[in-house]
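In: take this sequence and fold it.
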Amino acid sequence: MSRAPAVLIVEDDEILAASLVTRLTLEGMRPTLATTCEAAIDALARIRFDAVVSDIRLPDGSGEDVFWSEHERLGPTPTIFTTAFGDVEQAVRLVRLGASDYLLKPYDLGALVTRLRDLTEDAPAGREMPAGSAAMARVLTALDRIAGNRENVLLTGPTGIGKQTLARRLHAASGAPDRPFVTVEGAALTGAEGERLLFGAIEGGVEHQGLLDDVGEGTLLLAEVGDVATDFQPRLSRVIGERLWRPLGAREEKVFAGRVVATTSRPIAELLADGTLRRDVYQRLAVFEVAVPALAERREDILPLALGLLADAGRLRADLAGLAFAADAEAALTAWDWPGNIRELRNRIVRAVTLADHPEIDAAALFPDVAVLEESADHKLEAARRDAERQTIEATLAENNGRIVDTAKALGISRVTLWSKMKRLGINKT
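Out: Modelled structure (predicted):
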């Protein structure tokens, strides 16, 4: 079972918002609606989204505020802005700063769905995780050693680091790769709906199978275990510890014969301290606990990863042959700290390839936000220098009653240099 992409919709128009939620749900995506800037930023802090669709104008702010909230925390998440004609200039500027695209209202929902599929499409199955670094080599060695063991595994590490890819690798090496691999998001396990989803139910004499039935003797990937509702966790604990569960409405229990691989991006100590994760659930999941290092801690892996992702992204641009990174792009890739890890790396490469007009991807294409912001900072610094220089010359002129010779002498420059600076800075002799 492939993972349905999670999409944040930021839209305050009730009719349009309802249409978006319905259409994306029918398309197999997992939409979350936020009608205000504040609600969107709160959702981004709690949930890992694969893409964002945001209006520019919101009741309490701007879609730009939403964009930068996620950008500063985890790097660029694929973002599509929707805008009225009057806000096109702002939308174009945001695309230059790293947004994926913009659509003019009213827009075709089919076109939006197609664009979202391009942006959230998974990399081809079987993509190997590079292990040129000692840190990653230790992780892969540990996974290889426990692959044949059916005990539960907990993968920890920052968001976007590839924990789900590693879970699939573990499953493939388990000795029974043809058995099911089923993913469930921790946030989906809440209330009766969560119980029906995981355990199944007998309703009206008809049995509806849950995900545990689908797993069989395969692997259940529990993504972000810290998002599981606390009142749901006792039932989860019984499944992963005693391997028993009972569907809703059933009298007899079933035996779980599969393996649970759980992930968390939040530190375990933090989850346990604030009661988000029950200690018994943690202890039963962490029979084997493997910490996956951040991308910045294994820089030797960045370029091999980037090259693989570039090849994947190239499938979106059949018109561009011979895609490659320019020398400055390779240097920038290895120098960047990657707050969003592999997720950010993929997003930057997909965006650069999608917008490219030639096959050589340079640093500016990968880091348009950095280039523009640095350019803006340079302009501000230059303006500050000019202001300071103007104020100094004007003050010195005033102290010397406008006498050029005395002013130049006081400043330690020649009269010609002073005249030149006064002309450039628009200072008139008084």
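In: switch to C-alpha atoms for all contacts and neighbour counts from now on
Out: Fine.
In: name the helices or strands packed onto the strand or helix carrying residue 290?
Out: Per DSSP states H and E, residue 290 falls inside strand 288-291. If contacts are counted by 3 or more CA pairs under 8 Å, 6 or more residues apart in numbering; DSSP states H and E, strand 288-291 sits against helix 134-146, strand 153-156.
In: elements contacting the first one?
Out: What it means is helix 134-146. Where contact means 3+ CA pairs under 8 Å, 6+ apart, helix 134-146 is packed against strand 288-291.
In: what residues does the strand it packs on touch?
Out: If you take CA atoms under 8 Å, 6 or more residues apart in numbering as the criterion, strand 288-291 is touched by 139, 142, 146, 151, 152, 153, 154, 155, 156, 157.
In: need the next SSE after the strand holding residue 290, C-terminal direction.
Out: helix 302-313.
In: what packs against that following helix?
Out: By 3+ CA pairs under 8 Å, 6+ apart, helix 302-313 packs against helix 327-335, helix 341-355.
In: repeat the analysis, applying 10 Å as the threshold.
Out: Packed against helix 302-313 by the contact rule (3 or more CA pairs under 10 Å, 6 or more residues apart in numbering; DSSP states H and E) you find strand 324-325, helix 327-335, helix 341-355.
In: now the second one, please; I'll put the structures next to each other:
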Amino acid sequence: MESNSSRILIVDDDPIQRRLLQEAVKRFGHRVKMAENGVEAVRIMTGPEGADIDLIILDMVMPELDGIGVLTQIRSQKISTPVIVQTAHGGIDAVVSAMNAGAQDFAVKPVSPERLNVSIRNLLKVSALEGEITRFRKQASGTLTFSDIITNSPAMERVINLGTRAASSNIPILIEGESGVGKELIASAIQGSGDRKNKSLVTVNCGAIPDNLVESILFGHEKGAFTGAVDKHVGKFQEAHGGTLFLDEVGELPTDVQVKLLRAIQENEIEPIGAKRPMKVDFRLISATNRRLVDQVKEGAFREDLFYRLNVFPIWIPPLRDRREDIPALSRHFLARFAAEEGKPQVSAIAPDALDLLQAYNWPGNIRQLENTVFRAVVLCDGASLTIDDFPQVSAAVQQAPQVPGHRIPEPPAIIGSEDSQTSTVTPTSAPPETTYADAPTSASQEAFRHAAPFGFMRNLDNDGHVRQLNDVEEELIRTAINHYSGRMTEVAKRLGIGRSTLYRKLKEYGLEEAADGKGAAA
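Out: This next block holds a predicted model:
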């Protein structure tokens, strides 16, 4: 669909040439913007429309302002949009002049559609990859800004507006949103847009630290402060001195550590374990959580006074399913990155129907899941473009489960996606009240039950049409969880809602120890 494609500006004073290029570019699956001369092209690129242009096809010979003049003006404005110049005269001097002025490619009229398509695809891929590299460098150096964030969504524009306002002050910020929506990226942009840019951004995943080590990692300890403390350890608060401390999943902090965090925020001082006196620290605090802290306060799992200290300037990041406009651009950027990393430069585009499929999916794992899905597709792809066949799991999840006699399938269930796996699993946790089953399935339904369930769905009935036994369903669910979370037993137990000792007992009951060991049985 047009809305999923790149937007290309065609600049030519010849109306016939403009029309020919327009038809060719549309056939390639892109959107087109037309400019009749160089002056109009500069106006478009330096105005609000310029941000939506992904590539320019520019004629060299035009009255009033020629191609070199256009290139000179837009490059002087720091506009880095890739440019293909074309002219009827292909002399070496013309090529050198165009390249020196900032063009990325050169074509001699009349250019063949095949040649033009290859040039467009290559430049779009290179542009996306350069953007990814720039973001990585800026994030590492503390200079990432909101202009580096890929988005076409009004919902994200609101997030960026809030973040921009907050960046200019030292106000504590609480970023809320589901796992994988980009909370750390927003935190980086806030830090890189404020007075503490170029300073360190120290990130702590509070949910990944064992409870007995949280205090030491955050606040540090002195040598000999406890058994095993053979050296002095500088905590994360001290590392962030002068910069920004980002506490991800802050709701996972133990209650006793919450008390010390409250004091650190109130007094701007910390007390390392075993220290004789408190230590002053200068830091900007940004917290994040994928759970509603106010609900944890009501449940007594999070201190109310600390909640009000953290929740001074709340920012909520919408999930990817509520900003589907971002999916095409994000997918293309991930494609460019992974095609380069995997040594597959021939994979340079995503078919329009594949982008439609990606936009139809709900992405429970959000941007992180989309990233991993594109990674897997690039590895699978044997052609020049990612197609629907390269996204088999997404395709299966989007499709409705097949109807069989006596069994009405409800609306597609919620999809449970792993933050860091390259696959996703779809499991309806319970059947809605309106789901009905026939007392005795027909022979046609028996045949239907023999077919495997669509990817991610668990079958409720056996081959004879009877409800499956609980033990069978439980064993299948545990096996799926082990595969889905790559044998990380702490995560498996957490997602299944059981203790680790219970999980290991069930592994023994169902003879799944070997399956767990094969996945590494990571803690």
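In: can you pull the TM-score for these?
Out: Once superposed, chain against chain, the TM-score is 0.57 (TM-score structural alignment, normalised by the length of structure 1); 266 aligned residues with a CA RMSD of 2.9 Å.
In: hmm, which two among the contacts of strand 288-291 of structure 1 are most spread apart?
Out: Using CA to CA, the pair of the contacts of strand 288-291 of structure 1 lying farthest apart is 151 and 157, separated by 19.9 Å.
In: how far does the strand holding residue 290 of structure 1 sit from the chain's center?
Out: 23 Å (CA atoms, centre = their mean, to the nearest Å).
In: structure 2: matching residues for that one?
Out: The aligned range for strand 288-291 of structure 1 in structure 2 is 313-316, by TM-score structural alignment.
In: give me the mean deviation of the matching stretch from structure 1.
Out: Here stretch 313-316 of structure 2, set against structure 1 after superposition, deviates by a mean of 0.8 Å using mean CA distance after the TM-score superposition for structure 1.
In: any chance of the contacts of strand 288-291 of structure 1 in TSV, plus distance to residue 181 of structure 1?
Out: Output for the contacts of strand 288-291 of structure 1, formatted as TSV (distance: CA to CA, whole Å):
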residue	distance to residue 181 of structure 1
139	21
142	20
146	17
151	15
152	14
153	14
154	16
155	16
156	19
157	21
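In: ok, of those residues, which come out buried?
Out: 139, 146, 151, 152, 153, 154, 155, 156, 157 (16 or more other CA atoms under 10 Å).
In: map the last one across to structure 2 for me.
Out: Under the alignment defined by TM-score structural alignment, residue 157 of structure 1 is paired with residue 177 of structure 2.
In: check whether that match really touches residue 322, as I assumed.
Out: No. If you go by CA atoms under 10 Å, residue 177 of structure 2 and residue 322 don't touch, sitting 11.9 Å apart.
In: so what's residue 386 of structure 2 up against?
Out: 335, 347-355, 374, 377-378, 380 (CA atoms under 10 Å, 6 or more residues apart in numbering).
In: end to end, how far does stretch 74-91 of structure 1 reach?
Out: 21 Å (CA to CA, to the nearest Å).
In: go on, stretch 167-187 of structure 1?
Out: Span of stretch 167-187 of structure 1 from end to end, CA to CA: 18 Å.
In: against structure 2, where does it fall?
Out: So stretch 167-187 of structure 1 sits over residues 187-207 in structure 2, by TM-score structural alignment.
In: buried set for that stretch?
Out: 187-194, 196-204, 206-207.
In: centre of the chain to it, how far?
Out: 18 Å.
In: can you check stretch 373-386 of structure 2 too?
Out: 17 Å.
In: can you give me the buried ones in it?
Out: In stretch 373-386 of structure 2, counting by 16+ other CA under 10 Å, buried: 373, 374, 375, 376, 377, 378, 381, 385, 386.
In: next, give me the two most distant ones among those residues.
Out: Maximum distance among these (CA to CA): 14.8 Å, for 373 and 385.
In: returning to that earlier point: could you dump the contacts of residue 386 of structure 2 to JSON lines with distance to residue 137 of structure 2?
Out: Listed next are the contacts of residue 386 of structure 2 as JSON lines, based on distance: CA to CA, whole Å:
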{"residue": "335", "distance to residue 137 of structure 2": "19"}
{"residue": "347", "distance to residue 137 of structure 2": "24"}
{"residue": "348", "distance to residue 137 of structure 2": "23"}
{"residue": "349", "distance to residue 137 of structure 2": "25"}
{"residue": "350", "distance to residue 137 of structure 2": "26"}
{"residue": "351", "distance to residue 137 of structure 2": "30"}
{"residue": "352", "distance to residue 137 of structure 2": "31"}
{"residue": "353", "distance to residue 137 of structure 2": "33"}
{"residue": "354", "distance to residue 137 of structure 2": "30"}
{"residue": "355", "distance to residue 137 of structure 2": "28"}
{"residue": "374", "distance to residue 137 of structure 2": "22"}
{"residue": "377", "distance to residue 137 of structure 2": "26"}
{"residue": "378", "distance to residue 137 of structure 2": "24"}
{"residue": "380", "distance to residue 137 of structure 2": "28"}
